[in-house]
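A.B. asks: next input, structure requested:
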Amino acid sequence: MAKYIYHKEDSRHHEYNEWLDSKKTFSFSDYYNPKRMNFGALRVFNDDILHAGKGFGRHPHDNMEIISIPLDGSLIHKDNLGNEQVVTAGEIQVMSTGSGVFHSEYNHEQATTTRFLQIWIYPSALNVTPKYTRLALNKEAFDNQLSAFIAPEADTQTAAVQQQAWMSLGTFNHTRTFEYQVKQSGNGAYVYVISGQIEIDGQQLSAGDALGISETNAFSGKIISPEAEILVTDVPMTF
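C.D. replies: Below is the predicted model:
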């Protein structure tokens, strides 16, 4: 029987200051909650808004897969690998930090905010050679269906992470049902509602809500608002 973990929007830790408006699902930085450490290999899930021209100064990471998904606006990324990239809504970036990376992330917009999802996944191998990827998403691939853009192996539609993990996005423009097949036995699926309303096994979810689903190979849901956007992060529950 499937197991569920429901994370309501207003249960997240909310940090607000002069440069950042951040909603953190799991323990992160100064926020510590022993009941909110991870969902399997999913370690961090932050919904961040950077104020105009502001951001995260140069700092290090290692042995973590870090995915950034701009929802509106744009980020400017710089790292010690020699990458300097502007990542806009409709694109994603992935850092496999491996043996270590120094980087900065700023709002590239000088007059408006940028909203992006910051997601960390534990890797399956430690101290690998660091790697950076920027990927332009094919918007049509996500129309009224869930389609992967993160996978263990890269192709024209997906960027790779060092883990048996997948991330899928769906943008729906009418009410309908949907089904999701968990990508690998032993994985769980963390469903996050970016916008709109959905229902999974009787649990209604609105924007900012999330549902972790494990110990099942598949689940189905309903889009119950005229428009909705959902993100599914499919990760090993033990690693």
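
A.B. asks: going forward, measure contacts and count neighbours with C-alpha atoms only.
C.D. replies: Fine.

A.B. asks: middle-most residue in this structure, spatially?
C.D. replies: For the chain, the residue nearest the mean C-alpha position is residue 119 (4.3 Å; CA atoms, centre = their mean).

A.B. asks: using the three-state scheme, assign that residue.
C.D. replies: Of the three states, residue 119 takes strand according to DSSP: H, G, I helix; E, B strand; the rest coil.

A.B. asks: and residue 10, by the same measure?
C.D. replies: Under the three-state scheme (three-state DSSP), residue 10 adopts helix.

A.B. asks: another sequence for comparison is provided below:
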Amino acid sequence: MNVVQYRSDSRGSADYGWLKTRYTFSFANYYCPSRINFGVLRVLNDDIVEPKMGFGTHPHDNMEIITIIHEGALEHKDSMGNGSVIQKGEVQVMSAGSGITHSEFNPSDDKQVSLFQIWIFPNKKNIQPRYDQSFYSEDDLNNQWKLIVSPDGNENSMWIQQDAWLYLGNFDSNKSIEYQLKNPDNGVFLMVIDGEVKTGDNELFSKDAVGLTAIENSLTIETSKQSKLLLIEVPMLK
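C.D. replies: Model (predicted):
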């Protein structure tokens, strides 16, 4: 098994006043030649947006964009006519395809919004843009992998234009969790949103991540304490 570690304190960072962010991969003013992407996973930004602040209208194209809200809420508007507020526990999928513009704004008077924004390269370009949004309860995630994004919408997941699978799970301490790969040629990116886990010889703490390739069909993760995990299986770029 090949291992690439992404320690929390080794990520890029920026503080714009209204936005505090940590970059797992090269983004904006953070550039690290060894951290451009993990397979088709291009971006995983860990953002905190201050009240009444946000991202003004800006364009995207040919990217699958997934937003996971941890705390607070985020108001979204786009050129497809969508307008909604994404709450804690909700996940948004936006296929930018041939091109869209959108804005994201924290509508709260006094509460920050904490979120992950994830970008994945699509396997088809210039498709028709598309939007989706779904809520996942704590029960959905309790001691199990909950499929939130997939290529085909299985298990009530949202779908993207890529052979990639995204899971969330909340696991009790002293659990042994197995993940079976969909494709043995794929890689697995595992991030500890909160907690402490071990996989192989890799001990991971809150906001640590690891990228794993050449996995023999399955992966075992052991929790040292209660842990919330994000797992992303993606094709590797050749």
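
A.B. asks: my guess is the residue nearest to the centre of structure 1 contacts residue 68. True?
C.D. replies: Yes. At 6.5 Å, residue 119 of structure 1 counts as touching residue 68 under the criterion of CA atoms under 8 Å.

A.B. asks: for the residue nearest to the centre of structure 1, give its distance to residue 83 of structure 1.
C.D. replies: 20 Å (CA to CA, to the nearest Å).

A.B. asks: do residue 154 of structure 1 as well
C.D. replies: 19 Å.

A.B. asks: ok, now residue 104 of structure 1?
C.D. replies: Counting by CA to CA, the gap from residue 104 of structure 1 to residue 83 of structure 1 is 11 Å.

A.B. asks: quickly list what's touching both of these two.
C.D. replies: Taking CA atoms under 8 Å, 6 or more residues apart in numbering as the criterion, residue 104 of structure 1 and residue 83 both touch residue 77.

A.B. asks: of those two, who's got more company?
C.D. replies: residue 104 (17 against 13; other CA atoms under 10 Å).

A.B. asks: just give me the mean distance for the helix or strand where the more buried one lies relative to structure 2.
C.D. replies: Assigned by DSSP states H and E, residue 104 of structure 1 belongs to strand 101-107. In this overlay with structure 2, the average offset of strand 101-107 of structure 1 from its partner residues is 0.7 Å by mean CA distance after the TM-score superposition for structure 1.

A.B. asks: by contact count, what packs against that strand?
C.D. replies: strand 55-61, strand 74-79 (3 or more CA pairs under 8 Å, 6 or more residues apart in numbering; DSSP states H and E).

A.B. asks: among these, which comes closest to residue 91 of structure 1?
C.D. replies: With CA to CA, the closest approach to residue 91 of structure 1 among those belongs to strand 74-79: 9.2 Å.

A.B. asks: can you give me the helices in structure 2?
C.D. replies: Taking DSSP state H as the criterion, structure 2 carries its helices at 138-141.

A.B. asks: re the thing from before, just name the most buried of the helices and strands packed on strand 101-107 of structure 1.
C.D. replies: strand 74-79 (a mean of 21; mean count of other CA atoms under 10 Å).

A.B. asks: angle of it against strand 101-107?
C.D. replies: Orientation of strand 74-79 of structure 1 against strand 101-107 (axes from the mean of the first three to the mean of the last three CA atoms, to 10 degrees) gives an angle of 160 degrees.

A.B. asks: strand 74-79 of structure 1 corresponds to what range in structure 2?
C.D. replies: Taking TM-score structural alignment as the measure, structure 2 aligns residues 73-78 with strand 74-79 of structure 1.

A.B. asks: what sits up against the matching stretch?
C.D. replies: Residues contacting stretch 73-78 of structure 2 (CA under 8 Å, 6+ apart): 82-88, 100-108, 113.

A.B. asks: just stretch 161-175 of structure 1 next, same as before
C.D. replies: With contacts defined as CA under 8 Å, 6+ apart, stretch 161-175 of structure 1 is touched by 65, 94, 96, 121-125, 142-153, 183-184, 222-236.

A.B. asks: just stretch 21-33 of structure 2 next, same as before
C.D. replies: Contacts to stretch 21-33 of structure 2, defined as CA under 8 Å, 6+ apart, come from residues 6, 11-15, 35-37, 42-48.

A.B. asks: repeat that for 6 Å
C.D. replies: For stretch 21-33 of structure 2, contacts defined as CA atoms under 6 Å, 6 or more residues apart in numbering pick out 11, 12, 13, 14, 35, 36, 43, 44, 45, 46, 47.

A.B. asks: report the buried members of these.
C.D. replies: 11, 12, 13, 35, 43, 44, 45, 46, 47 (16 or more other CA atoms under 10 Å).
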